[in-house]
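Q: could you look at this predicted model? Sequence included:
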Amino acid sequence: MRTDRKLVVLLTALGLALAGCSSEPPEPDTVADRFTEALDSDDIGAAAALTDDPARARDTLGSLYDGLGREATFEVADVRDDTFTLDVTWKFGPDGRREWKYTTTGTAGETADGWKVHWNPATVAPGLDTGPLSYAPVYPQPARVLDAAGGELMTEQVVTLVQLAPGADTAEAAGLLATFAPGITTASLDADLTAAQGKPVTAISLREADIAPIRDALSATRGVTLAPQTRLLTTDKAMSAPTLSGLSELWQQQADDAAGWAVRAQTADGTTRIAGADPRPTADIRSTIDVGLQRAAKTALDPITTPAAIVAIRPSTGAILAVGQNAAADTEGPIALTGLYPPGSTFKTVTAAAVLDAGRATPDTVLPCPGVADIEGRRIPNDDSFDLGQVPLHTAFARSCNTTMAGLAVGLPPEALKNTAERLGLGVDYVTPGLTTVTGSVPVARTPAERVEASIGQGQVTASPFGMALVAASVAHGSTPAPVVAGGSPGRPDRTPPPLPASVTGDLKTMMRETISAGTATQLADIPGLLGKTGTAEYGDNSKAHGWFIGIQDDLAFAVFIADAGSSGPAVDAAGRMLRAPR
């Protein structure tokens, strides 16, 4: 028995010694690690439960994550006795580029429920002990978007959202708002509220000048709330263009990149900044938009009921001077810049360039222009089957002879039309700050039949109004200018084909001048120095056709597109209205 007693004492002593040498960390280390792991995992309940005041900790941590988000990293940096140190990093913004880094200290102690972190909000974040924290970006003084002449095109302005709640007096609201939007009626507002299923709806947003006369009446209307906010708006309310959205995005990107940030604590006396960085100043964005030409382009399209667009470029610099669309086009999106359509006979500019560059003909080469020709199994008619007999190429081009062009294209190499189009900018795409564009597509015409179709801008050939304006600008300049809408930021092409020989573009300009003086666009002969090419492009079952016109006048190149026009005539007329308008 004595032996056994001695053994028990020995084992007990050994056990105590082993416990003293255990690899387990002491309790302050353990509770600090578990607390940090819970915070790092966004587990508010677990973190709060590890404190000596779980209820207060849970509420405070909940408001912290609500105010700062959940992109945070917590690490235990050090533990000394009952005190521990935390290294914390918060990431803010959609890209997480803004960071708030800090170090805090906390304490832990033994309670009846084991070791706990002593709850102090400042252990988690500086300033949290003074009130709830929130993060917000801090933007610089807003820049302006200027036009080509340096005038204000767009500025940040106050707009007011007119919001209606269920039970609102829709008749009174409709009566006040109908002046600005005739489509707003009592019935339309009631329908909007019904569809919202108990949620408020925004009836309209109004500029300050518009809402000022009716602000008091709207505020007094049952169920109506006015919510002011700032937006980038055109200084001219009537100004509209597909380019404006791209410039707005560029403006917002510039403001976001320059923005600072602030973490603030909400106290009884207001807010106190706890951390942050000041914003950097931003410069005004000088656009290339010519306001007078922009208005002229838009006005020229207003009488047209089908979708229509105009794109105007300065050949010497690639500056986008105007991009106009009518209301019908606006419902389909920015068709002026990204809409793809068969370009019809405006593509004969490319076909003629390919023929001239290959040496298959000169402008004076006499060629047949029958009214109808059967070429490679494809029956090709001229418009109304007109027959010119034997004429020089420059005449066939000016009069838009399909049969002549199709006959010449058959003998070209399969890649000739594609390569020539790219040398004039068509089929080359650009990444341009403030501008989203697609030029078009010209596939390799592997068979003679495909070359026949492509030669007159049909088959698989497509182009946007922007793409055809770039073709005209390339002919005018002698090479394709990089498009630019924000000064100093030209587009980057996905490829850079060599320009056509100057002799080829020179011949093209001479033939395009004849289109105006004695060809298919003589109604524009009064406009000095104008060069052009008309186009009618059948589509679908060939019972309908789009109308096109591309033109050059001095340092101006442009394209006009009108959907379902039936012929090039309406596009030529729209070009005339734009060019003759005072600006």
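A: That came through fine.

Q: going forward, measure contacts between C-alpha atoms and count neighbours the same way
A: Noted.

Q: find the helix or strand that Leu176 is a member of.
A: Using DSSP states H and E, Leu176 falls within helix 170-177.

Q: elements contacting that helix?
A: helix 186-196, helix 215-219 (3 or more CA pairs under 8 Å, 6 or more residues apart in numbering; DSSP states H and E).

Q: list the buried residues for the shortest one?
A: Taking 16 or more other CA atoms under 10 Å as the basis for neighbour counts, the residues of helix 215-219 that come out buried are Leu218.

Q: that one packs against which elements?
A: Using 3+ CA pairs under 8 Å, 6+ apart, the elements in contact with helix 215-219 are helix 170-177, strand 224-234.

Q: state the distance from Gln269 to Gly131.
A: Residue 269: Asp, not Gln. Going from Asp269 to Gly131 by CA to CA, to the nearest Å gives 10 Å.

Q: more neighbours: these two, which one.
A: The residue with more neighbours, out of Asp269 and Gly131, is Gly131; 19 against 6, by other CA atoms under 10 Å.

Q: structure two is appended below for comparative analysis:
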Amino acid sequence: MVFSSLRSRVAAATVVSGALVLASCGVFSDPTVSGSQRMLADFGAALDAQDAARAAALTSAPGQAAPTIAATLSGMHAESVSVRVTKPVEYSDGTADYGLDYTWDLGDGRSYSTSTTGTARKLSSGWRIQWDPTVLAPGLQNGGSLRLVRTDATPAPAVLDTARKPWMTPQGLTDVVFDPTATGDRASSIRRLAAVIAPIAPLITAPVITQRVAASGGKPTTVVALRDSDMQVLDGNPASVPGVSVNRTMALLTTDRRISSPLAESTAAYWQALRDATSGWAVQRVGADGGITRLAGQQGPPAPSFSTTISQPVQLTVNASVVDVAQPATMLVLDAASGAIVAAANNDAADAAGADLDNLVTPGSTLDPVLGAISATTGDDRGAGEKALHTLGLGVDYTVPGVTAATTNRAAISAAGLDSAPQVSALSMGALGVAIARMAGVAPTFVRGTTTTVRGGDLGPVDQALGARIAAAMRTTATTGDASDLTGAPDLRALVGTNGPQGPGWFVGITRGQVIVVHCAGEKSGSAALQVVQKYLRQR
């Protein structure tokens, strides 16, 4: 108290009342601004420039200050930092007092403001901030930092199947990563890792891991991603193997681990978009011991749960149907009455080839009966022919919430397009099957309560004569044509075709209230497509 009283009596003539905004253009030339204030102006400018080293150099302990300042700047992800000096007082004994008001512009209309106080000393190198982490924020410690984090409301939205049972849930996921540069004996580590994960991943052998590491150029490689339940049956701890680390995350996963579907990936993306739209934020003070104190923020409402039209029993059957053929195979099943997507699957070869439900490929001869029927019913009227094609669900683009992202109109055909078949996707072939089953085109759907966007043409009622011609041709294919060997579907109507010996091969069938679409690539793809369909019919 004696020292404080003495300082108040010997205050120099450079005492300034009020506040100084460090962003002021004249701060360096104004003769009424003291040396300590010019230093503080430099400190504020360094923070706004996100330059931790420059800001730390203006403190009495740059080595201690730099890590804390750097961690805070990187953790806050601020678009700008405004620093304002309040109540600056410089004393004749080479010290100064001041206050600092911080405003962190965090973007998207978010900001965080805080005020601190501190002291400065005039050293041989000039004026310097007497370093204390509280110069950045009240309560901050050496080794701590401020950070901006995303927050998600609880509970997370539920993802249900068509029976309103849980289909996907947030679950713990552990990535097992092998870094070949972090072990002295790469081959030994790989053998040990393969042995540890063998109970849950027997196909990921030492040669497979070696191959993956080589393909990555010797960089750290994720060998396998394991659910929490998987971790319980491993033959040891993967992290105990030299060169192996584990990274735990949360992910939206199917409740039944047997289910593998492109619908799971697209649904996870839709679920994440819902969470993103309702996410919140928080500014946290992290202590040197890792303790967290929430300082500010705002939380959005929980995202709504949603139901899909997937049938898990049908999905399991579809999964089992595509695995018996070696070439890439994609299968899609829709409800023939509504156009709702019931199941979809790729085999491993299709996944490796990057197959998607909206990939556009040639239909080959598959659509010959359709184009022939359109020609017979519309004659030379190209406009009428194109309109008829669109009512059947072909030549248009679909953006199906939970299945496909928004796209440009890639599939629309020109007036001359009727001279040959338009490119098609599994989705558009499914829409064709539904249009024939209903005698009216309808867009595929997946997330209940959402609307599919259609671009490039209008779906609608199918001309009765056109629909009858196509249905008759499909019935002939199923009874005496290329699909006549199929058993288990006495009511089947089908389109079958390929684009030459190397494919692709297509099957579009209507049976027992379902539309079945199979696409295979490669040699003998037409036979492969029929093989997939036959297995599905037997299991169903």
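A: On my side now, so go ahead. Values in this document were obtained by computation on a predicted structure and should not be read as measured data.

Q: where does the helix holding Leu176 of the first structure end up in the second structure?
A: Under TM-score structural alignment, helix 170-177 of the first structure corresponds to residues 190-197 of the second structure.

Q: isn't Thr185 of the first structure right next to Ala174, touching?
A: Yes. Taking contacts as CA atoms under 8 Å, Thr185 of the first structure lies within contact range of Ala174: 5.1 Å.

Q: re earlier: Gln294 of the first structure: which of the helices and strands packed on helix 170-177 of the first structure is closest?
A: Nearest to Gln294 of the first structure among those is helix 215-219 (32.9 Å), distances taken as CA to CA.

Q: comparing that closest one with the second structure, how large is the average distance?
A: Compared with the second structure after fitting, helix 215-219 of the first structure has a mean deviation of 4.8 Å; criterion: mean CA distance after the TM-score superposition for the first structure.

Q: quick one, helices of the stretch 351-500 of the second structure?
A: All helices of the stretch 351-500 of the second structure, identified by DSSP state H, counting those that start in this stretch, fall at 368-378, 382-391, 426-438, 464-479.

Q: tell me which of the ones you listed lies nearest to Ala198 of the second structure.
A: When the helices of the stretch 351-500 of the second structure are compared by CA to CA, helix 426-438 sits nearest Ala198 of the second structure, at 36.0 Å.

Q: angle of the closest one against helix 464-479?
A: Here the directions of helix 426-438 of the second structure and helix 464-479 differ by 110 degrees (axes from the mean of the first three to the mean of the last three CA atoms, to 10 degrees).

Q: which part of the first structure matches helix 426-438 of the second structure?
A: So helix 426-438 of the second structure is aligned with residues 465-477, judged by TM-score structural alignment.

Q: please, where are all the strands along the stretch 301-450 of the second structure?
A: For the stretch 301-450 of the second structure, the strands defined by DSSP state E, counting those that start in this stretch cover 306-307, 329-335, 341-346, 397-399.

Q: between those strands, which one is nearest to Ala215 of the second structure?
A: With CA to CA as the criterion, Ala215 of the second structure lies closest to strand 341-346 of these, at 23.5 Å.

Q: just list the residues touching Ala178 of the first structure, thanks.
A: Ile184, Thr185 (CA atoms under 8 Å, 6 or more residues apart in numbering).

Q: do you know how far it is from Ser240 of the first structure?
A: 22 Å.

Q: over to Thr299 of the first structure?
A: For Thr299 of the first structure, the distance to Ser240 of the first structure - CA to CA - is 11 Å.

Q: aligned to Tyr536 of the second structure, what sits in the first structure?
A: Match for Tyr536 of the second structure (TM-score structural alignment): Met578.

Q: tell me what the helix or strand hosting that match is packed against?
A: Secondary structure from DSSP H and E places Met578 of the first structure in helix 569-580. The helices and strands touching helix 569-580 of the first structure, judged by 3+ CA pairs under 8 Å, 6+ apart, are helix 291-301, strand 544-553, strand 556-562.
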